[in-house]
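Asks: predicted model and sequence follow; I will ask about them next.
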Amino acid sequence: MPIIKDAISDVLGIEPDWNWSEHLQQASFRGVPFGVISGESVFGRRQAIHEYAYRDQSWIEDMGRSNRRITIKGFLIQDSLVYDAPDVITQRDNLVAACEVGEAGTLVHPTLGEMTVSVTESGLRVSENAESGRVFEFELVVIESGLKVFAITGSEKTGELTFGQWLKEAAHTTLKTIAMIKGEVRSVTQMMKTLKQTADFWVNMVSSSVDEVTNLSNSLNSVFGSNKYGRYQKGSAGGAVSGATGKRIHQGDTDDREIIDKTLNQAIIDRQRLDKTLSAVSDAETPEDVIAQIQRVFVILITMDGDTGQKMRILNTLSRFRNLEYQQTEQDKRIAALTEMMLVVLAASALSVVAGQSDPTNSTESAGYQREVCESLDDAMTITGDLALDDIYLTLLNRREQVVIFFTDKGSERGRLSSYALPSVLPSLNVANRLYQDATRSDELVMETQPRHPAFMPVRFKALKK
């Protein structure tokens, strides 16, 4: 018989001398110990059941792991031989107080170990009677708790990508740059010369890059929507739809001429403001004035009218700025490096703010925007890391995480897409009706697949799941 038992143990992977009772842990909640009579745990997945008319089978949508619900039937006993505790009434009061704390706590389960849990409503039921005497029985129901993390919806924008947050970070970066530049000063005249050389080189770069945004076609490209004015329009006037998420924007356009005139006038005003501010950068006579005017340039680039994609290209170009001027002394090299760092950090963070204003038309565009912004932030983090500016580095790292979250919601993750194969070339209306039983979603298909013509959809493509 021992030979047979050993053979079974080898097959099942069980040690013959393993005793389950020796592996039980002393149960407690928030440090209050107790004995356990029995326990019950509920595990599984959250499923959304979608039932459709005239279909025999339902579509089951997986929504992640369900909450782990733990039920423990235990007891509190006075003069316990297993755990040290005061009288049973004090134990009960301690357990009640632990269950009424308004936040998650640590539960030590006999077999599951330590878990962070929250007590449900009426989750603790204590039973007392004369027959039990110094033993109080109870039932505790808890749910495993996690971090306070919320899904990002289409109506939300992460706090790190707002213009107000950028202003705070820009102020911190510029003030620190000024302080560090002044700390390197041995000659004020030489310091201003090095600073102005770098700034003038950067001004020329801005001037040569910004023309694309303020021309006629690009200014109007981000105004009118794709529903009424064609799939190549990326604005919202007249309505728009995203092929990456399927979200629709409904916005009227009662007076096209008024919208066009207002947009073109604003584009002219923005360009005049930008030229004036760039001249002020070149004319500034103190480090504070130079850096303040540079910050105003970025404010104009963020807030000016124009196609969001074109503005992102300009800021992406500026985020790759490098000072190629040869510096003779170590002091000049340090000042030039600090100035370059400030310009790159401001451009990369401004790029993320403008990206937060975008609404990609398809998953390819969304993934491209995410990659572009993350690469710029990575370059900025490399520069700040080389200069040992840990606080600015951590700020950029946090901003990068928020960019990934934002574009994931905008459709950069391809997991929500499915591959489709058609028997022949069909119009988009026919395909939308076949896939979604809704011909009005044809615009969504066109935006995602980008066919040569909506009447000739490709035979193989990827689009949103049903």
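Replies: Yes, it's here.
Asks: C-alpha only now, for contacts and for neighbours.
Replies: Will do.
Asks: in what helix or strand does Arg257 lie?
Replies: Per DSSP states H and E: Arg257 is located in helix 256-283.
Asks: mind checking what secondary structure Ser41 has?
Replies: Assigned by DSSP: H, G, I helix; E, B strand; the rest coil, the conformation of Ser41 is strand.
Asks: got the buried residues for stretch 373-384?
Replies: Along stretch 373-384, these residues count as buried under the neighbour rule (16 or more other CA atoms under 10 Å): Val373, Cys374, Glu375, Ser376, Leu377, Asp378, Asp379, Ala380, Met381, Ile383, Thr384.
Asks: and for it, what's in contact with it?
Replies: Contacts with stretch 373-384, where a contact means CA atoms under 8 Å, 6 or more residues apart in numbering, come from 316, 319-320, 341, 344-345, 348-349, 351-352, 355, 390, 392-393, 396-397, 400, 403-404.
Asks: next: stretch 229-244.
Replies: Here stretch 229-244 makes contact (CA under 8 Å, 6+ apart) with 221-228, 247-253, 307, 359-363, 366, 410-412, 443-449, 463-464.
Asks: next one for the comparison:
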Amino acid sequence: MNIGGGAGAVLSTTSGIANLASSLASRLGGTAQSYFDQLRPASFRGVSFVSLGGESSFGRRKQLHEYPQRDVPWVEDLGRGTRRIRLYAFVIGDDVIAQRDTMIAACETSGGGDLIHPSLGKRTVSLMDFRSIERWDAGRYFEFQFEFIEGGPRTYPSAAAATAQGVTNASTVLNVAAAASFAKQALGAIEYGAAIVGIVVSASLGWYTYAKNIVGDARNLFQLLFNLPGDFGRFGGSATVPTFSQSPSSSVSSSATTESLIEAATAARAAVDTASATLAAAAANLGSTTVDAYTAAVQGVVTAVLGATNDPDDSIRLLTTLSGYAPSTQTTSSTIGTAMGDMQVACGDLFRRTTIASIASASSTYQPTSSDDATRVRDLLTDLIDAEMTVAGDEGDDETYEALSALREAVVADLNQRGAGLPAIKTFSFAAPMNALALATRLYRDPTRADELIAQANPAHPAFMPTSFKALAD
């Protein structure tokens, strides 16, 4: 390519090019200036030059996979390909040597730089090759050839602990330990006959009846509304989303209908009934060979209750209530009566520990609304776990104690990590009542967060917010 000849033609026939552009523009529509007005003065790292033209390559990175006895290969897409930009340019004038030296200094500077391309605009690039061409018959004129690669900042893979998965794993370990502990106590007590089985049946009946009752909790049923499209005002909002203002009812499109939600809730309650019936049958048939079936049935009831709740916050609340259930059948001080009491305690331990494991699993899917909320849930769970660790320690149940300790550590790590980046709750006070839009603009510079403030402050009317209330600090 004779770049010098091209440059001379450009410099000597400017008016001809303009006339040609006008002619083409009149034939194709538009004005002659519409294209040239879009071009930008070329430069690299702030050093200007005149662009003669160039070429660029774009596309995707592909890996071709060819297989024996297969006519059509498989082409694997590996992402966007490297963008390569090649430019041909020149500088001219009595100070052309100084211009060249300035460009050489810019090209020899380490790191990436900003390229202003006449048609591509500003790009962050790395210079791969630069050439300066001089000719004896072209005084006061140097040609440049650039080859750039468009690049980005240097990044490294980031590692983060899978704290939610750690909670799930620790919950599984606790379930195993709780089942093993129950089996140890049950195998010795079952030898005393039908009275022991009767205690198990009675304890199981009271527990799963209580579980079925809490599933019908009014607040839990109200959570079904969050899956309906529409705006529920101050009643919108859920703990499954990061902020109060992002309620599923208003920000998540849904095709749910009232009928489909009723059907889903009915199916969930039916699953609890089925799991309860399974537990009743396992309790009635409890024996030395069916202990595992009984502990699995207990875990099945808790799993069904967890599946019947529509919000992790409700799951934690309802299961916490369930964990407080304690069998209370009267027993005697005789040998069989003592065995009956021991079995009743073993059932209570199994119920609590299985429920605590499910509460921890629910906490791993709970999205705190603030750092204070994360602390609240963390403290709630650690209090439950600490109390159960005391029980396991007093009973000398080392395996369960260690499982509870591991679960406590996993829960604290998970909620501390997910709550660390959230804003805290702060008390705001004002001299006079203001409307929610004005307060949202004043506090957050975002009037769309008015619904968040309404949900937090719960005013009698959004136009007259309380003079003091708690809300997110930022």
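Replies: Noted; the coordinates are in hand. Given the structure is predicted, the values throughout are model-derived calculations rather than measurements.
Asks: thinking again about what came up before, where helices are concerned, which of the buried residues of stretch 373-384 of structure 1 count?
Replies: Secondary structure assignment by DSSP state H places Val373, Cys374, Glu375, Ser376, Leu377, Asp378, Asp379, Ala380, Met381, Ile383, Thr384 of the buried residues of stretch 373-384 of structure 1 in helices.
Asks: could you dump the residues you listed into TSV with distance to Arg92 of structure 1 added?
Replies: Listed next are these as TSV, based on distance: CA to CA, whole Å:
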residue	distance to Arg92 of structure 1
Val373	56
Cys374	54
Glu375	57
Ser376	58
Leu377	55
Asp378	55
Asp379	58
Ala380	57
Met381	54
Ile383	59
Thr384	56
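Asks: which of the residues you listed sits closest to Val213 of structure 1?
Replies: Among these, Val373 lies closest to Val213 of structure 1 (CA to CA), at 18.3 Å.
Asks: residue in structure 1 matching Asp446 of structure 2?
Replies: Using TM-score structural alignment, the partner of Asp446 of structure 2 in structure 1 is Asp438.
Asks: tell me which residues touch that match, please.
Replies: Counting by CA under 8 Å, 6+ apart, Asp438 of structure 1 makes contact with Ala432.
Asks: give me that answer again for 10 Å
Replies: Leu429, Asn430, Val431, Ala432 (CA atoms under 10 Å, 6 or more residues apart in numbering).
Asks: ditto for Ile178 of structure 1
Replies: Applying CA under 10 Å, 6+ apart to Ile178 of structure 1 gives the contacts Pro287, Glu288, Ile291, Ile335, Leu338, Thr339, Met342.
Asks: switch to 8 Å and redo it
Replies: Pro287, Glu288, Ile291 are the contacts of Ile178 of structure 1 under CA under 8 Å, 6+ apart.
Asks: distance check, it against His172 of structure 1.
Replies: Going from Ile178 of structure 1 to His172 of structure 1 by CA to CA, to the nearest Å gives 10 Å.
Asks: same deal with Gly252 of structure 1?
Replies: 41 Å.
Asks: and what of Leu324 of structure 1?
Replies: Taken as CA to CA, the span from Leu324 of structure 1 to His172 of structure 1 is 26 Å.
Asks: show the buried residues in the contacts of Ile178 of structure 1.
Replies: Here, 16+ other CA under 10 Å leaves Pro287, Ile291 buried among these.
Asks: closest to Glu40 of structure 1 out of the contacts of Ile178 of structure 1?
Replies: Nearest to Glu40 of structure 1 among those is Ile291, at 64.2 Å by CA to CA.
Asks: for Gly368 of structure 1, give its distance to Phe407 of structure 1.
Replies: For Gly368 of structure 1, the distance to Phe407 of structure 1 (CA to CA) stands at 10 Å.
Asks: closest one of the ones in helices among the buried residues of stretch 373-384 of structure 1 to Phe150 of structure 1?
Replies: Distance to Phe150 of structure 1 across those (CA to CA) is lowest for Cys374, with 22.1 Å.
Asks: the closest one -> structure 2?
Replies: So, by TM-score structural alignment, Cys374 of structure 1 is matched to Thr382.
Asks: to the chain's geometric centre, what's the distance from stretch 6-26 of structure 2?
Replies: Averaging C-alpha positions (CA atoms, centre = their mean, to the nearest Å) puts stretch 6-26 of structure 2 57 Å from its chain's average.
Asks: check stretch 11-28 of structure 2 too.
Replies: On the basis of CA atoms, centre = their mean, stretch 11-28 of structure 2 sits 56 Å off its chain's mean C-alpha point.
Asks: where does that stretch end up in structure 1?
Replies: Counting by TM-score structural alignment, stretch 11-28 of structure 2 sits on no residues of structure 1.
Asks: buried ones in that stretch?
Replies: Residues of stretch 11-28 of structure 2 classed as buried by neighbour count (16+ other CA under 10 Å): Ala21, Ser22, Ala25.
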